[in-house]
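1. Generate a structure from the sequence data that follows.
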Amino acid sequence: MSIGCGGRTGRYVGISLTGSSRILTLCEVEVYGGAQGKRMLSLEDKLESLREDLEKAVEMEALEDEDLEEEALEKKALEEEGLGEEALEEEALKEEVLEKIALVKEALEDAIEMEK
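-> Predicted structure coming up:
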């Protein structure tokens, strides 16, 4: 099975961890070619892969920061309106229910689309 790895394709090996439902997938770091034999990935390739990983990590952290900031602003607004902790919990529960409804709606729409 060939899967992309930092812009490159390579052979992957799946390892099932005993006693766990987790699966570990390892990407090869050596590339084998016809007449050339074995060669190591260049430093440039490794740096590019690290750069891509760093960019993804920065993006994920920024999204998490935005979510935390949004939650803090919502909580502050509710507190300023004089709503107590109970009202905050109720608001959080409403949001959770609305998210679940949206997921169910999306799943139903996908199922209807697949039947067409």
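2. can we go C-alpha only for contacts and neighbour counts from here?
-> Fine.
3. What separation is there between the one residue sitting closest to the centre of the chain and residue 54?
-> Central residue of the chain (C-alpha atoms, centre = their mean): residue 60, 8.0 Å from the mean position. Plainly put, residue 60 is 10 Å away from residue 54 if you go by C-alpha to C-alpha, to the nearest Å.
4. Buried residues, the helix ranked longest in the chain. List them.
-> In terms of residue count, the longest helix belonging to the chain (DSSP state H) is helix 43-80. For helix 43-80, the neighbour count (16 or more other C-alpha atoms under 10 Å) marks 49, 75, 78 as buried.
5. residue contacts, the second one?
-> In other words, residue 75. Residues near residue 75 by C-alpha atoms under 8 Å, 6 or more residues apart in numbering: residue 88.
6. What separation do you get for it and residue 93?
-> 14 Å.
7. again with the last one
-> Spatial separation of residue 78 from residue 93 under the definition C-alpha to C-alpha is 14 Å.
8. Please generate a structure for the following sequence too, so the two can be compared:
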Amino acid sequence: MKKTIETMANGQKKVINACAEPCSVERGMRMLGGKWKASILWHLQDGPVRFNDLSRMLGGASKKMVDQRLKELESQGLVIREVISDRPIAVTYEITEFGRTALDILNRLKDWSEEHGI
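-> Down below sits the predicted model:
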């Protein structure tokens, strides 16, 4: 953490604690905070899901958006893509062990949202 001193309009000095690089919360949000990413992980917790089924589960997400988020999650090591048929192409997505480590956080977020009527 880096401390900087800022002079306010009235001449008073204010100490600001600024992160020199993204903090832990920000890094975590970069992993899980993209639109639909947490929802995708949540829907994969019970086992592999085919792409079209996952798109339907997400409701308001376009197939293009789902595809983009799945590619991001795959590149981050949170999900695995498996081709189950070439003609016609059919794929399933499954949460990895690393991805499962986020489920506790998502479950607590769900509980918090329900508790506060969010």
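9. And the TM-score, once the two are fitted together?
-> Once superposed, chain against chain, the TM-score is 0.25 (TM-score structural alignment, normalised by the length of the first structure); 42 aligned residues with a C-alpha RMSD of 3.5 Å.
10. want to throw the buried residues of helix 43-80 of the first structure into JSON lines with distance to residue 97 of the first structure?
-> Shown next, in JSON lines, are the buried residues of helix 43-80 of the first structure (distance: C-alpha to C-alpha, whole Å):
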{"residue": "49", "distance to residue 97 of the first structure": "40"}
{"residue": "75", "distance to residue 97 of the first structure": "18"}
{"residue": "78", "distance to residue 97 of the first structure": "19"}
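11. how about the strands of the second structure, start to end?
-> 2-7, 13-18, 49-50, 79-85, 90-95 (DSSP state E).
12. Just put those strands in CSV and tack on mean neighbour count and distance to residue 41 of the second structure.
-> Shown next, in CSV, are the strands of the second structure (neighbours: other C-alpha atoms under 10 Å; distance: least, C-alpha to C-alpha, whole Å):
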stretch, mean neighbour count, distance to residue 41 of the second structure
strand 2-7, 10, 34
strand 13-18, 11, 31
strand 49-50, 18, 11
strand 79-85, 15, 8
strand 90-95, 19, 7
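13. Format those strands as a markdown table; extra columns: distance to residue 64 of the second structure.
-> Below are the strands of the second structure laid out as a markdown table (distance: least, C-alpha to C-alpha, whole Å):
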| stretch | distance to residue 64 of the second structure |
| --- | --- |
| strand 2-7 | 40 |
| strand 13-18 | 37 |
| strand 49-50 | 15 |
| strand 79-85 | 16 |
| strand 90-95 | 15 |
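14. Out of those, which gets nearest to residue 113 of the second structure?
-> strand 90-95 (23.1 Å; C-alpha to C-alpha).
15. got the angle between the closest one and strand 79-85?
-> Counting by axes from the mean of the first three to the mean of the last three C-alpha atoms, to 10 degrees, strand 90-95 of the second structure lies at 160 degrees to strand 79-85.
16. just checking, what packs against strand 90-95 of the second structure?
-> Secondary-structure packing of strand 90-95 of the second structure (3 or more C-alpha pairs under 8 Å, 6 or more residues apart in numbering; DSSP states H and E): strand 49-50, helix 51-58, strand 79-85.
17. So which of the ones you listed is nearest residue 109 of the second structure?
-> Going by C-alpha to C-alpha, the one of these nearest residue 109 of the second structure is helix 51-58, 17.6 Å.
18. That closest one relative to strand 79-85, how many degrees between them?
-> Going by the same axes, to 10 degrees, helix 51-58 of the second structure makes 130 degrees with strand 79-85.
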